[in-house]
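**Q** Sequence first, predicted coordinates after that:
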Amino acid sequence: MSLQYQIVPVTSFSQNCSIVWCDETMQGIVIDPGGDEKQLAQLIKELGVDVQQLVLTHGHLDHVGGTEPLAKALGDVPIVGPHKDDNFWLQGLEGQSQMFGFPLTSAFEPNQWLNDGDEVVFGQQKLQVFHTPGHTPGHVILFSDSARLAFVGDVLFNGSIGRTDFPKGDFNTLIQSIKTKLWPLGNDVRFVPGHGPESTFGHERASNPFVADEMPLY
């Protein structure tokens, strides 16, 4: 048995939505369904994944915009995450959608908030939840120890880190989240960021200009 996943870039922001499943049971989850829900529903059907939950890393529109319509299309599956400190983002979705010219997205609350130490379970697979504030105060990441794989939303990117200039973002908090929550998981861990290509924690520790272990002196 192993963890399988497919990344689907959605919205004009090319946000990495991930369909993740257990290949033994075909039960799965969708992480950050930010939009293009019809395309996602069709692909889920083609893959034969039995979606148990929609899981949100944080409350920004490009990560959550398609959540409610997709949940309905899949038979009212539960929505879980992010951490409750991002509720203000979810309650402000209408304003966010007007600001970015997205389809009007109504405010909603998930069926369950996620906390540090929680687990998201589907089939024979489980993802550990880590609360990683900084980009937003309620951001979480999801980690599969068996697959050595993390879904990190907008905390860390290949060669960069998440923005901290949004309301309640904080640069020092984000750096601390990366160094105290992500790095201890191991250099070999591959990660799927919220935008752009995958990388590994080890690669970012060696070369990412924001969080490399040894910052070069110029």
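**A** Yep, that arrived.

**Q** From now on I want contacts and neighbour counts done on CA atoms only, so please keep to that.
**A** Noted.

**Q** What is the neighbour count of Leu93?
**A** 21 (other Cα atoms under 10 Å).

**Q** any idea how far the nearest residue to it once chain neighbours are set aside lies from Pro167?
**A** Spatial nearest neighbour of Leu93, excluding adjacent residues (Cα to Cα, 6 or more residues apart in numbering): Ala107 at 5.3 Å. In this view, Ala107 and Pro167 are 17 Å apart by Cα to Cα, to the nearest Å.

**Q** And the helices in this protein, which stretches?
**A** 37-47, 61-64, 67-73, 87-91, 93-100, 171-177, 201-207 (DSSP state H).

**Q** Tell me which of those sits nearest to Ile31.
**A** helix 61-64 (8.5 Å; Cα to Cα).

**Q** Please compare the first structure with the one that follows:
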Amino acid sequence: MKIEVLPVTPFQQNCSIIICTETNKAAIVDPGGEVDRIISKLDSLGVIAEKILITHAHIDHAGGTKDLSERLTLPIEGPQQEDIFWIDRLSDQSRMFQFPEAKPFEPTRWLSHNDKVTVGNLEFQVLHCPGHTPGHVVFINHKYKWCWVGDVLFKGSIGRTDFPRGDHATLINAIKENLLPLDDDYQFLSGHGPTSTIGNERVNNPYIN
């Protein structure tokens, strides 16, 4: 497995490309915008784009989804269906945050807790982790002990819950129920900022201790 991170949008959202090195197939996680840059990166890597994975439907994570899907004819997997609330409002979100116009999309596959998704020969467990948004999901590869957690958990912090349909108690419960049981050496990539490990956050994150 190989991971390429491409910060996009003025919010510097960590769009990532997960590559199965056995098959050269790749998934784009959270294409929030700057679709031309994402496509150029895929071309430079020489990979076969297979699908788009979405953790949640805030504009900086999902704003480029429909455009990328249409241009590369890619299926969209995720988020969980409760995030239709945010998908339907992508155009409103783009105006609110002065982003380029973003179009709503219909996922090829809505995801549910404990679903599996694949990228080439790689397999990921899906965990529904609401609180930041109602349909937020995370992706975990247990073989390589890597997690894509969107805006659920950050190094030293947690996701905001002051947006519509956010809930602090729900978010804390999702983290404690789904992420903290993982081994200390599981690494995770957040939607913004640096990577960290579950063990580091278990000890040092003041929001979950």
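**A** Structure's in. What do you need? Computed from a predicted structure; not experimentally measured.

**Q** What's the residue nearest to Leu93 of structure 1 aligned with over in structure 2?
**A** By TM-score structural alignment, Ala107 of structure 1 lines up with Pro104 in structure 2.

**Q** wouldn't that match be in contact with Lys66 here?
**A** Yes - applying Cα atoms under 8 Å, one finds Pro104 of structure 2 in contact with Lys66, separated by 7.0 Å.

**Q** When these two are compared, which one has more neighbours?
**A** Between Pro104 of structure 2 and Lys66, Lys66 has the larger neighbour count (other Cα under 10 Å), namely 22 against 19.

**Q** Now do the same for the more buried one: its match in structure 1.
**A** Match for Lys66 of structure 2 (TM-score structural alignment): Glu68.

**Q** Now for the spatially most central residue of structure 2: which residues touch it?
**A** Residue closest to the average C-alpha location in structure 2 (Cα atoms, centre = their mean): Thr55, at 3.4 Å. Each residue near Thr55 of structure 2 by Cα atoms under 8 Å, 6 or more residues apart in numbering is listed here: 29-30, 61, 78-79, 136-139, 149-150.

**Q** what residue of structure 1 matches up with it?
**A** Thr55 of structure 2 maps onto Thr57 in structure 1, by TM-score structural alignment.

**Q** what does Ala169 of structure 2 give?
**A** Checking TM-score structural alignment: Ala169 of structure 2 goes with Asn172.

**Q** correct me, but its match touches Thr132?
**A** No - with contact defined as Cα under 8 Å, Asn172 of structure 1 does not reach Thr132; the gap is 11.8 Å.

**Q** quick one, which of the two is more surrounded?
**A** Of the pair Asn172 of structure 1 and Thr132, Thr132 is the one with more neighbours under other Cα under 10 Å, namely 27 against 11.

**Q** Contacts only, for that one.
**A** Here Thr132 of structure 1 is in contact with 138-141, 155, 174, 177-178, 181 (criterion: Cα under 8 Å, 6+ apart).

**Q** Type out the PyMOL command that picks the buried ones from these.
**A** Those of the contacts of Thr132 of structure 1 that count as buried under 16 or more other Cα atoms under 10 Å are selected in PyMOL with:
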select buried, resi 138+139+140+141+155+174+177+178
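
**Q** Quick one: the contacts of Thr132 of structure 1 as CSV, columns for distance to Gln52 of structure 1 too.
**A** Formatted as CSV, those follow (distance: Cα to Cα, whole Å):
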residue, distance to Gln52 of structure 1
Gly138, 22
His139, 21
Val140, 19
Ile141, 18
Val155, 25
Leu174, 30
Ser177, 28
Ile178, 29
Lys181, 26
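
**Q** and which of the contacts of Thr132 of structure 1 is nearest to Gln15 of structure 1?
**A** Using Cα to Cα, the contacts of Thr132 of structure 1 come closest to Gln15 of structure 1 at Val155, 13.3 Å.

**Q** What's the closest one aligned with over in structure 2?
**A** Checking TM-score structural alignment: Val155 of structure 1 goes with Val152.

**Q** Next, count neighbours for the spatially closest residue to that match that is not a sequence neighbour.
**A** Nearest residue to Val152 of structure 2, sequence neighbours excluded (Cα to Cα, 6+ apart): Gly159, at 4.9 Å. Neighbourhood size, Gly159 of structure 2 [other Cα under 10 Å]: 19.

**Q** just to revisit the earlier point, distance-wise, check the match of Val155 of structure 1 relative to Thr23 of structure 2.
**A** On the measure of Cα to Cα, Val152 of structure 2 and Thr23 of structure 2 end up 30 Å apart.

**Q** same deal with Asp185 of structure 2?
**A** Counting by Cα to Cα - Asp185 of structure 2 and Thr23 of structure 2 are separated by 26 Å.

**Q** what's the answer for Pro181 of structure 2, then?
**A** 31 Å.

**Q** What's the local residue count around Phe166 of structure 1?
**A** Phe166 of structure 1, neighbours per other Cα under 10 Å, totals 10.
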